[in-house]
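S.K.: Here's a sequence, model it:
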Amino acid sequence: MHVVTDSLDVVRGVLGHGPVAVQVRVKTNDREAYALTVAALELCRAAGALCLVDDRVGVALAAGADGVHVGADDLPVAAARRALGPALILGATCRNPAAAREAVAAGATYLGVGPAFATSSKTGLPDPIGPEGVAAITRAVPGTPVIAIAGITPARVAELDCYGVAAISAVAADPAAATGAFLRALDAFEGAPA
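M.R.: Have a look, this model is predicted:
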């Protein structure tokens, strides 16, 4: 499970319940993004969790994060891979199978796919691709983790054919309880008969 946040309280709340990756998303400036990433990294390292940075390759490198996630308006995947080198994690936002294949060919480690469902966490998003769109991307890039994002609740996890899910607003109010619910839903889904 990926948790996208700009809050250290959320980071503290989601750690220690099972496997999570924290994606630091700060929309103000590099200085604030760096400070939050350094603080989040300390918490993530102590909990054995991954810490990624949204959009900002330079901040991820400067802070020593585990990687970065780039969207459509950020550095191209190939350029981000060159900057990060071969070892760091590189996520890329994709909305269709062709873009997914291109991102993987350019060096993406995993794909953030969506919007899976309608959401209020981010404005200006295209129409949701739904479970069918997520499944099509998963089939297009076998072996590459696909993380669905947008409008996902623990109850919707079973509708999605993907490696994992990302949450923003769904964990904000009660990070510990929400993370536990998501992880239980993911465990149940992974254990379901095919």
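S.K.: Could you use CA atoms for every contact and neighbour count after this?
M.R.: Will do.
S.K.: Where do the helices of the protein begin and end?
M.R.: Using DSSP state H, the helices of the chain run over 8-14, 30-47, 57-63, 77-84, 97-106, 130-140, 169-172, 175-191.
S.K.: To compare with the earlier structure, here is another sequence to fold:
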Amino acid sequence: MKSSSRIFENFSLYAVTDLKGDSAGIIRKIESVYRGGADIVQLRSHCLTDSQMLRIGEKVKKIARRYRRLFFINDRLDLAIALGADGLHLGQNDMPLPLARMIAGRAGCRFKFGRSTCCLKQARTAIREGADYIGVGPVFETPTKPGRTPVGLEYVRQAARYVQIPWVAIGGIDLGNLALVMSAGAKRVAVVRAIFLARDPERATRTFKQKLGD
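M.R.: Below is the predicted model:
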């Protein structure tokens, strides 16, 4: 298997789950996304219990290894440590990144850490704190971030010009607007609904990968 660092260095498609429904259905959908070529799947849910997340996460970890891909956890450092995830994504209101890295290190975990950002100031702060990558967005309006004003393509252009660590455009990205995001300078995108709510998630994933040049 490729090392996790090598996979991370070359990723282009980062799929973010919107976990709802029965566990078996969720796991089947996630496996179809890995099969379609997603480099990273982030487990995110605001409606599942911790025990459900742990059960799903254990199975997803095995699937990720089988397909030689990565799996990240959203927000929850404790779950990421318990599951032995490859990475942890933190929002602006989550714990300080240096503290999260210190706790993970004491637990023997070497995660890739990401931070959500909506402007260059936040990006520079995240980089200074040691983020391995940042999220740039939300680029477009999205129901997964209600009440959040989209940053538009201008921040994508700024990130392409000024951000020197890996970054991923996120927020309302679908196959209809992907070309606009790429023309603004994005080489990596994170996708939620356009993959996980697609009629055929595997096919949608493959199409994203093809359009991203993989």
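S.K.: TM between them?
M.R.: Superposed pair, TM-score by TM-score structural alignment, normalised by the length of the first structure: 0.88. Supporting alignment: 186 aligned residues with a Cα RMSD of 1.7 Å.
S.K.: re earlier: and the helices of the first structure: which comes nearest Ala116 of the first structure?
M.R.: Shortest separation from Ala116 of the first structure across these is recorded for helix 130-140, at 4.7 Å, computed as Cα to Cα.
S.K.: between the helices of the first structure, which one is nearest to Val113 of the first structure?
M.R.: Comparing these by Cα to Cα, helix 130-140 comes nearest, at 6.6 Å.
S.K.: Contact partners for Ala38 of the second structure?
M.R.: The contact partners of Ala38 of the second structure, taken as Cα atoms under 8 Å, 6 or more residues apart in numbering, are Leu13, Tyr14, Ala15, Arg69, Thr205, Lys209.
S.K.: same thing but 6 Å
M.R.: Residues in contact with Ala38 of the second structure (Cα atoms under 6 Å, 6 or more residues apart in numbering) are Leu13.
S.K.: And for Gly130 of the first structure?
M.R.: Counted by Cα under 6 Å, 6+ apart, Gly130 of the first structure has contacts Ala116, Phe117.
S.K.: Tell me which residue of the second structure lines up with it.
M.R.: Correspondence of Gly130 of the first structure to the second structure, assessed by TM-score structural alignment: Gly152.
S.K.: What of Asn96 of the first structure?
M.R.: Taking TM-score structural alignment for the superposition, Asn96 of the first structure sits opposite Cys119 in the second structure.
S.K.: do Gly180 of the first structure as well
M.R.: By TM-score structural alignment, Gly180 of the first structure lines up with Arg206.
S.K.: burial of its match, as a residue count?
M.R.: By other Cα atoms under 10 Å, 20 other residues sit near Arg206 of the second structure.
S.K.: Name the nearest residue to it, sequence neighbours excluded.
M.R.: Distances taken as Cα to Cα, 6 or more residues apart in numbering place Gly36 nearest to Arg206 of the second structure, at 4.9 Å, with adjacent residues excluded.
S.K.: quick one, what contacts the aligned partner of Pro115 of the first structure in the second structure?
M.R.: Following TM-score structural alignment, the counterpart assigned to Pro115 of the first structure within the second structure is Pro138. Listed by Cα under 6 Å, 6+ apart, the contact set of Pro138 of the second structure reads Pro150, Val151, Ile170, Gly171.
S.K.: any idea how far Pro138 of the second structure lies from Ile27 of the second structure?
M.R.: Distance of Pro138 of the second structure to Ile27 of the second structure, given as Cα to Cα, to the nearest Å: 26 Å.
S.K.: And for Arg68 of the second structure?
M.R.: For Arg68 of the second structure, the distance to Ile27 of the second structure - Cα to Cα - is 17 Å.
S.K.: give me the number of residues near Gly133 of the first structure?
M.R.: Neighbour count of Gly133 of the first structure, defined by other Cα under 10 Å: 20.
S.K.: Please apply the same query to Leu153 of the second structure.
M.R.: 22.
S.K.: same thing with Lys209 of the second structure?
M.R.: The tally of other residues near Lys209 of the second structure (other Cα under 10 Å) stands at 19.
S.K.: ditto for Pro142 of the first structure
M.R.: Neighbours around Pro142 of the first structure, by other Cα under 10 Å: 10.
S.K.: ditto for the one 3 residues further on
M.R.: Residues contacting Pro145 of the first structure under the criterion other Cα under 10 Å number 17.
S.K.: any idea what it aligns with in the second structure?
M.R.: Superposed on the second structure with TM-score structural alignment, Pro145 of the first structure falls opposite Pro166.
S.K.: hang on, the earlier thing: so which of the helices of the first structure gets nearest Leu90 of the first structure?
M.R.: Leu90 of the first structure lies closest to helix 77-84 among the helices of the first structure, at 7.0 Å (Cα to Cα).
S.K.: So Asp187 of the first structure versus Ala49 of the first structure, what's the distance?
M.R.: 18 Å.
S.K.: In terms of neighbours, single out the busier of these two.
M.R.: Regarding Asp187 of the first structure and Ala49, a neighbour count based on other Cα under 10 Å identifies Ala49 as having more, with 19 against 11.
S.K.: wait, what's in contact with the counterpart of the more buried one in the second structure?
M.R.: Correspondence of Ala49 of the first structure to the second structure, assessed by TM-score structural alignment: Arg69. The neighbourhood of Arg69 of the second structure, defined by Cα under 6 Å, 6+ apart, consists of Asp39.
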